[in-house]
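>>> Predicted model follows, preceded by the sequence.
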Amino acid sequence: MELSDRKRRILRAIVDDYIRTAEPVGSSYILNRHKLGISSATIRNEMAELEGTGYLDKPHTSAGRVPSSLGYRVYVDELMQRYTLTVREIEEMRASLKKSYLELGNILKDISNTVAHLTNYTTLISTPCVATNILKSIRLVPLDEKSFVMLVVNSGGIVKNTTITAKGGVDAKVLERLGNYLNLTFCDREVGAITNEFILAQKEIMPLPDEIMNPVMGFLSEVLQDFTGFDISADGQANILNYPEFKDVNRTKEFFDFVRNIDKNFLKEKIADDKINILIGDENPHLKDLGLSMVISNYKIKDGMIGGIAIVGPTRMDYSKVVATLDYLKKNLDKYLDGTDTR
């Protein structure tokens, strides 16, 4: 159904007010607050038609209306006004982004905390992975006669390292030969194609003591799993308690269970899309019956690495502010991490 301009203005007013108050919106409230230039009776008639066509719902205990999933969808796609981040909000995000001296995982954690604080919702953020994940380099660096550092690097520039100690001692020339062998055998291969069986087979070829080969091959296997992993962390879960819809203990428990057990494949599939995705309540089976919406964006950093950030909140979340926040991160994260934005 094509909505008239009047219906669109009324629907936008109802969604805006419901986001702000969490209370069903009546015609008299719209009349007094929004000055639409039409009578209360006309507003009531239009609201009744919006309800009849599925854009509004009417709670049993109230004369007012609340948006339906369809109403929210029209609102986020066509009606909501673009939110402009304040100077303070931008500065808080810049402060997180500019901590380039930190390890990437800590930077992402700091960003996640900041976004949860600014939006007052829950933030989910994933570690980045690369579209083409190639093992690029393995180095064995002697520390002393009995220990050495093993460094493994992938095509995304992620470095993993560990210190290995061999009680029987380690000869520098032996380490050099082993490093050359590992690079020749494993590097320039797709990470996902290097199986544990292949690693074990190569271990048998190199005639070195188990006290060296076991930790070397064990760490390599562990690192390869990390490189192909997709970990998700959450911040701001307690923010949900600020919303009256989640005062019920059982509903709050469902929310925490949802966040804790988020489907990684579902999130990974969504961030493959380069646009900001808005998932509203009953439209999505993962959110159905939870009274939740989720806004998801990817972020991209050097060498094709891609990760995801999602904001989860009640269906009446402030979509405009959430979209503006994710849009800022999407456009600026890479600049701060590679040093091209030094403001």
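Everything's here; your move.
>>> rest of the way, CA atoms for contacts and neighbours
Will do.
>>> Dead centre of the protein: give me the residue that sits there.
Ile309 (1.8 Å; Cα atoms, centre = their mean).
>>> Report the secondary structure element holding it.
Element membership of Ile309 [criterion: DSSP states H and E] is strand 305-314.
>>> Quick one: neighbours of Arg20, just the number.
Residues lying near Arg20 (other Cα atoms under 10 Å) number 12.
>>> again, but for Arg44
17.
>>> The helix or strand encompassing it - contacts with which helices or strands?
Here Arg44 is covered by helix 40-52, with elements defined by DSSP H and E. On a contact count with 3 or more Cα pairs under 8 Å, 6 or more residues apart in numbering; DSSP states H and E, helix 40-52 meets helix 5-21, helix 27-34, strand 56-57.
>>> And for the shortest one, what's in contact with it?
If I follow you right, that is strand 56-57. 47, 50-51, 65-68, 70-71 (Cα atoms under 8 Å, 6 or more residues apart in numbering).
>>> adding another structure so you can compare the two:
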Amino acid sequence: MNSSDWMNERKLNILRAVINDYIMTAEPIGSRTIARKHELGLSSATIRNEMADLEEMGYLAQPHTSAGRIPSVKGYRLYVDHLIRLTELTLEEVISIRNAISEQAFELNRLMRHVTSILSEATGYISIATIPKMNQNKIKAVQVLPVEPGKLLVVSVAEGGIVRNRLVRISVTPDPNFVQKVSRVLNSKISGLNMNEINLEVIRGIKEDIQVPDSMLMPILDAVYDCIGSIDSNEAYVDGTVNLLGYPEFHDPVRVRELFRLLDEENNIQQLLNRDETNSTNVTISIGTENRLEQARDSTVVSTSCPMGDSMMSSIGIIGPTRMDYSRVISIMKLDRRLFKNEFEKLYNGNNSEET
């Protein structure tokens, strides 16, 4: 146990009991409660003395003189690193989450929104996620569709099932043959290219093949380029913000407002999920003051990375009170990571392979 080797088993068992009870009740825990609920073979007086020692050592805190104890950040850290016993999800829960994630996974953005929604619902906390910048992502297909007179819809599909579309206004109403020709030429010229490879030579070749005035073609090309540019930008997702209002730690409107403002900025979400990708298979837990951002220092962030092909990683995470049900959240996070990987591989490879 390294940092906890010098602590005796009795203190560790009491600390685990205090944290488990506090997670469930949100009320300071007294020695009598521990003696009554847990079969530790210790008297209330002995437990009280051990809790006083744990407080002096920095693992517990006493919010009021007459109250019981609550865990400190140091106590939670020891708990999640050495004392936690992970919840084993029921078969029904696993099947429910698996079925929910596999639904409607037609493209990456929809899949990520779906995953964050399921994660917040399954844990009862806020879920956040990011997709990294993908400036080497290749275009798979471009389609131009007539919408109404003077309007066209440009749809771009990239690797990984990422879809973007833009509405284009042109001065004339093109005939269907023109629209089909534009789609055919665009696919022949830019399918398989990334944004950096669509240069002036490629654009010149498109113009030569389509043979229409720039006033008609350039709005379409601008829309295609805009779609590709948005594919290559970072994406951030947030779901379940209302969940935190049910926890007593978040009854303070000022605290809630600061956290919600934090989540309004994509860069902040990136920082909350900023991880060491060399440990991509692990779940990372940042508790209270361990978080980089001031507004998150009363909360816990649990995150993990999700592989996207051979070299890219997205990240998903949970934000909740430091009094988080760590055991259940970690189990759900590991399951979601594995299921996301399966669904991404289906989108990216166009097959139905599944990791067991």
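Sure, I can see it. What you are looking at is a predicted structure, and each value in this text was computed from that prediction instead of being measured.
>>> quick one, which of the helices and strands packed on helix 40-52 of the first structure is nearest to Ile90 of the first structure?
helix 5-21 (22.3 Å; Cα to Cα).
>>> The closest one vs the second structure, average offset?
Helix 5-21 of the first structure, aligned to the second structure and superposed, deviates on average by 0.8 Å (mean Cα distance after the TM-score superposition for the first structure).
>>> Just put the contacts of strand 56-57 of the first structure in JSON lines and tack on neighbour count and distance to Asn261 of the first structure.
JSON lines is the format used below for the contacts of strand 56-57 of the first structure (neighbours: other Cα atoms under 10 Å; distance: Cα to Cα, whole Å):
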{"residue": "Met47", "neighbour count": "24", "distance to Asn261 of the first structure": "38"}
{"residue": "Leu50", "neighbour count": "22", "distance to Asn261 of the first structure": "36"}
{"residue": "Glu51", "neighbour count": "18", "distance to Asn261 of the first structure": "35"}
{"residue": "Arg65", "neighbour count": "24", "distance to Asn261 of the first structure": "33"}
{"residue": "Val66", "neighbour count": "26", "distance to Asn261 of the first structure": "29"}
{"residue": "Pro67", "neighbour count": "27", "distance to Asn261 of the first structure": "28"}
{"residue": "Ser68", "neighbour count": "22", "distance to Asn261 of the first structure": "26"}
{"residue": "Leu70", "neighbour count": "16", "distance to Asn261 of the first structure": "27"}
{"residue": "Gly71", "neighbour count": "22", "distance to Asn261 of the first structure": "29"}
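>>> Excluding chain neighbours, give the residue nearest to Val301 of the second structure in space.
Ile319 (4.7 Å; Cα to Cα, 6 or more residues apart in numbering).
>>> What lines up with the one you found in the first structure?
Under the alignment (TM-score structural alignment), Ile319 of the second structure pairs with Val312 of the first structure.
>>> I'd like to know how far that match sits from Tyr243 of the first structure.
Distance, Val312 of the first structure to Tyr243 of the first structure, by Cα to Cα, to the nearest Å: 13 Å.
>>> do Asn183 of the first structure as well
Taken as Cα to Cα, the span from Asn183 of the first structure to Tyr243 of the first structure is 55 Å.
>>> now swap in Lys167 of the first structure and tell me
From Lys167 of the first structure to Tyr243 of the first structure the distance is 59 Å (Cα to Cα).
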